[in-house]
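**Q** below are the sequence and a predicted model for it; my questions follow.
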Amino acid sequence: MPVIKSDVIDEDRRRLLGAAASGLAALGIASLLPAYSRAAPGSVAIRPFQVNVPEADLDDLRYRLAHTRLPEKETVGDFTQGVPLKTTKQVLDHWQNKYDWRKAEARINAVPNFITEIDGLDIHFIHVRSRHENALPLIVTHGWPGSIIEQLKIIGPLTDPTAHGGSASDAFDVIIPSLPGYGFSGKPEATGWGPERIATAWITLMRRLGYTQFVAQGGDWGAVVTDMIGVQAPPELLGIHTNMPGAIPNEINNGSFVGAPAPAGLSDEEESSYDQLVSFYKNVYYAFLMGTRPQTLTGLSDSPIALATYMLDHDRASLEMIARSFDGHDEGLSPDDVLDNVTLFWLTNTGVSSARLYWENKLAFFAPKGVKVPVAVSVFPDELYQTPRAWAEKAYPNLVHYNKLPKGGHFAAWEQPKFFTEEVRAGFRSLRKAG
């Protein structure tokens, strides 16, 4: 397991914060470190954090990769049986011969990382304050099979927009927590950590950091958590942004789930979205397994290549894009990007603990949740489904921004950080004036 250095001794705190400050330039960030002395009196301690994976853990990973036993080649010429053997071999070769975890570790440690206990569980988070005045606090939540790795590319453009083609008036303070059971956050030892409880924990985190106003953003599970922050609507919340809206009308969702013909009266746009949903639901067995038998996935803790292939097979468009990247094509994600995320899961042994979120969830994933606060929606073309404006307007009656992007998929912040950051800026621009 990674060594977590979280001492609150003043000398260690100064050393760790100093190391984080010196590494900000690695991500193109000119930012101030968090000033936690401004947090509300009585706050639970916020402890500095660094990642330092023992070399023995990396040796163990190398040994397991070297002793991987692969299956035979698939009997089809496409992706209908899952991750092709060719792609699996390419992942294995890159992991063994070209990949360096220490580079990813350095990128994580280049920004300020912290741990704080909320509701009995240690929560890890990145917190980068902008150097610009009046920066808007933004909490960004990842999904599965994701982690904080997904958001590292957006920290610089959001916290220091003038260095990345933006205006100082669009600056954000960025907070990126690791979901419970994911990455460097604690693993719940009892049931009850579903999206609603996580949303409450995130509100507690923002208050603990001393923020009196904030906005929230998310995709995948992060979108569900962010919707629930919107449902809970704390007075500090100005609005939310989602790149995977919970906006499918129940009658549409129920029909597409069972693969029924499209209902009559749909527009061409809605019918296309319906067909996308039917296709997705035919290939969502990973979610069924995690939602019903997460503990059965013990192999994800024992075999790194099993973990990698399971994580790669999230959705058809993402898998095909990742396969092309391992073939040498310039795609939204590089082989190193992919393996940074997989290796983080492996080293923290969170393959099973992260899967339990599917078991915990009692919400309809894509259905409207009853969000009344201002909402910004960004629609990426290779997302699981394209949200028509009509659906977004019905699900989010206070829709303040809606836009369709020319490129990008399910992992929008990771794949297309430029488009993503521009959307976040545009989506929250009107709320800055209102706030």
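**A** That came through, no problem.

**Q** contacts, neighbours, all on C-alpha from now
**A** Will do.

**Q** longest strand in this structure, please.
**A** strand 121-130 (DSSP state E).

**Q** ok, residue 321 - contacts?
**A** Residue 321 sits next to 331, 332, 333 when contact means Cα atoms under 8 Å, 6 or more residues apart in numbering.

**Q** quick check: it vs residue 405, distance?
**A** 17 Å (Cα to Cα, to the nearest Å).

**Q** swap in residue 13?
**A** Residue 13 is 42 Å from residue 405, by Cα to Cα.

**Q** can you check residue 64 too?
**A** Residue 64 is 41 Å from residue 405, by Cα to Cα.

**Q** do the same with residue 283
**A** 24 Å.

**Q** what about the strands in the stretch 201-350 of the chain?
**A** 214-218, 237-242 (DSSP state E, counting those that start in this stretch).

**Q** ok, and the closest non-adjacent residue to residue 359?
**A** Spatial nearest neighbour of residue 359, chain neighbours left out: residue 291 (4.0 Å); criterion: Cα to Cα, 6 or more residues apart in numbering.

**Q** tell me who's in contact with the one you found.
**A** Applying Cα under 8 Å, 6+ apart to residue 291 gives the contacts 355, 356, 357, 358, 359, 360, 361.

**Q** just give me the neighbour total for the residue lying closest to the last one once chain neighbours are set aside.
**A** The one in question is residue 361. If the residues on either side of it in the chain are set aside, residue 361 comes closest to residue 194, at 5.2 Å by Cα to Cα, 6+ apart. Neighbourhood size, residue 194 [other Cα atoms under 10 Å]: 19.

**Q** put this next to the previous one:
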Amino acid sequence: MSEDIRQFRIEIPQAELDNLRSRLDLARWPGQLPGEGWSRGVPVSYLKELATYWRDEFDWRVHESRLNEFPQYLTEIDGLDIHFLHVRSPEPDALPLVLTHGWPNSFVEFVDFIDLLARPRNGEQAFHVVVPSLPGFGFSSPPGETGWNAARVARIWAELMRRLGYDRYGTQGGDFGAYVAPAVATAAADHVVGVYITGGLGFPGQDDMSQLTDDEREAFAELSKQDWMNGVDHHGLLGTAPQTFAYGWHDSPVAALAWMTQKFHEFNAGGKPLEQAIARDLFLTNVSLYWLTGTFGSSAWLYYDSTGFSWPEGQKVAPTGVYSGPPGVRRLAERDNTIVHWPEHNPEGHHFVAMDRPDDYAADLRAFFAALR
């Protein structure tokens, strides 16, 4: 296995962009089904307007250039080429930090977040930021066999940090990253100083419900009503027949856009309209990345290789902090974690909060790691 780290630059051929535009021109639109608002899925009028913007106004080259401002690399680990961003801070005492994105996101999740960590203001805690792309996402090679899980990805991340020369570092994760980030600490116990999770720890299982207080039970009941808990069951869909649905997402940009819009709309835990939570161009940059790399199908491995849904448990190797504690229950989270940071009143936001509230998220992450040093 080569340990070479090669420079990488995004250069999508113009023919691919022309093909995308042509496919959007030739879209065959369905009629609107009866029902109010989003009750039947993404409204036709909403998606038509968004697709028109994607075709006529969104400029991939502008956003490609922005992404290329971040130093990017490829290295082979566990038989796969792993793509990653590596942004070193000018601050001499910066702490290395590996960020892990979720699904259906990509390293685009952190583009408004990285500089806040690497180049902070007013002498705040600084970080050397490493952002790998999960296998099968974006420019990372897809797994060639079944059996992949968060622990295997975590071992890749630990090896990546070793190759970069980092002996002590922190980990961060949200969504699927909330499973990977603690697993890095387990895989590299002598190297991880702390684990920061967006949320999801301490959620009660069926056996825990009788132990909850009235307030805890009410908070979890409210969570259970949210769209992201009751929308399209992507766990079931991608765990059962991802190949079947990948044909549509890979062949039709309208189908791909509708799928992404549906999921980002459902994941909008902050209650704002999607376009107010996440800038339209940032959302479309992520959609375009999936489309242009053909990774709608290959990104599904984390669902069809799972044995069923369960909330992240965490670990007790390194201290843990969360951005959003409730409606998770701290005493439940502490069964499997050493919780040292559990804020009660951080501003709410989208499920992908680093895209919605990068300043708030960076401030809270910095507070957690600063207390560990």
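**A** Yep, it's here. Bear in mind that the values here come from a model prediction, so they are computed numbers and not experimental data.

**Q** quick check: TM-score for this pair?
**A** The TM-score (TM-score structural alignment, normalised by the length of the second structure) is 0.92; 370 aligned residues with a Cα RMSD of 2.3 Å.

**Q** ok so, going back, now, the most widely separated pair of the contacts of residue 291 of the first structure?
**A** Greatest spacing in the contacts of residue 291 of the first structure, by Cα to Cα: 355 and 361 (10.6 Å).

**Q** who's more crowded, these two?
**A** Between residue 355 of the first structure and residue 361, counted using other Cα under 10 Å, the more crowded position is residue 355 (24 against 17).

**Q** so which residues of the stretch 101-250 of the first structure form helices?
**A** 101-109, 152-159, 195-208, 221-232, 250-257 (DSSP state H, counting those that start in this stretch).

**Q** what sits against the residue nearest the centre of the first structure?
**A** Nearest to the mean C-alpha position of the first structure, counting by Cα atoms, centre = their mean, stands residue 142 at 1.7 Å. Taking Cα under 8 Å, 6+ apart as the criterion, residue 142 of the first structure is in contact with 148, 150, 151, 178, 179, 218, 219, 220, 221, 222.

**Q** in these, which residue is surrounded by the most others?
**A** residue 179 (30 neighbours).

**Q** could you find the closest non-adjacent residue to the residue mapped onto residue 192 of the second structure from the first structure?
**A** In the first structure, the residue paired with residue 192 of the second structure is residue 237, using TM-score structural alignment. Spatial nearest neighbour of residue 237 of the first structure, chain neighbours left out: residue 214 (5.2 Å); criterion: Cα to Cα, 6+ apart.

**Q** report how many residues lie close to that neighbour.
**A** 24.

**Q** so what's the equivalent of residue 85 of the second structure over in the first structure up against?
**A** Residue pairing (TM-score structural alignment): residue 85 of the second structure is matched to residue 126 of the first structure. Counting by Cα under 8 Å, 6+ apart, residue 126 of the first structure touches 111, 112, 113, 114, 174, 175, 176, 177.

**Q** rerun at 7 Å
**A** 111, 112, 113, 114, 175, 176, 177 (Cα atoms under 7 Å, 6 or more residues apart in numbering).

**Q** reformat these as TSV; add neighbour count and distance to residue 77 of the first structure.
**A** Output for the contacts of residue 126 of the first structure, formatted as TSV (neighbours: other Cα atoms under 10 Å; distance: Cα to Cα, whole Å):
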residue	neighbour count	distance to residue 77 of the first structure
111	27	43
112	26	46
113	25	44
114	22	46
175	23	43
176	25	40
177	26	40
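
**Q** which among these gets closest to residue 70 of the first structure?
**A** Among the contacts of residue 126 of the first structure, and counting by Cα to Cα, the member closest to residue 70 of the first structure is residue 177, at 35.1 Å.
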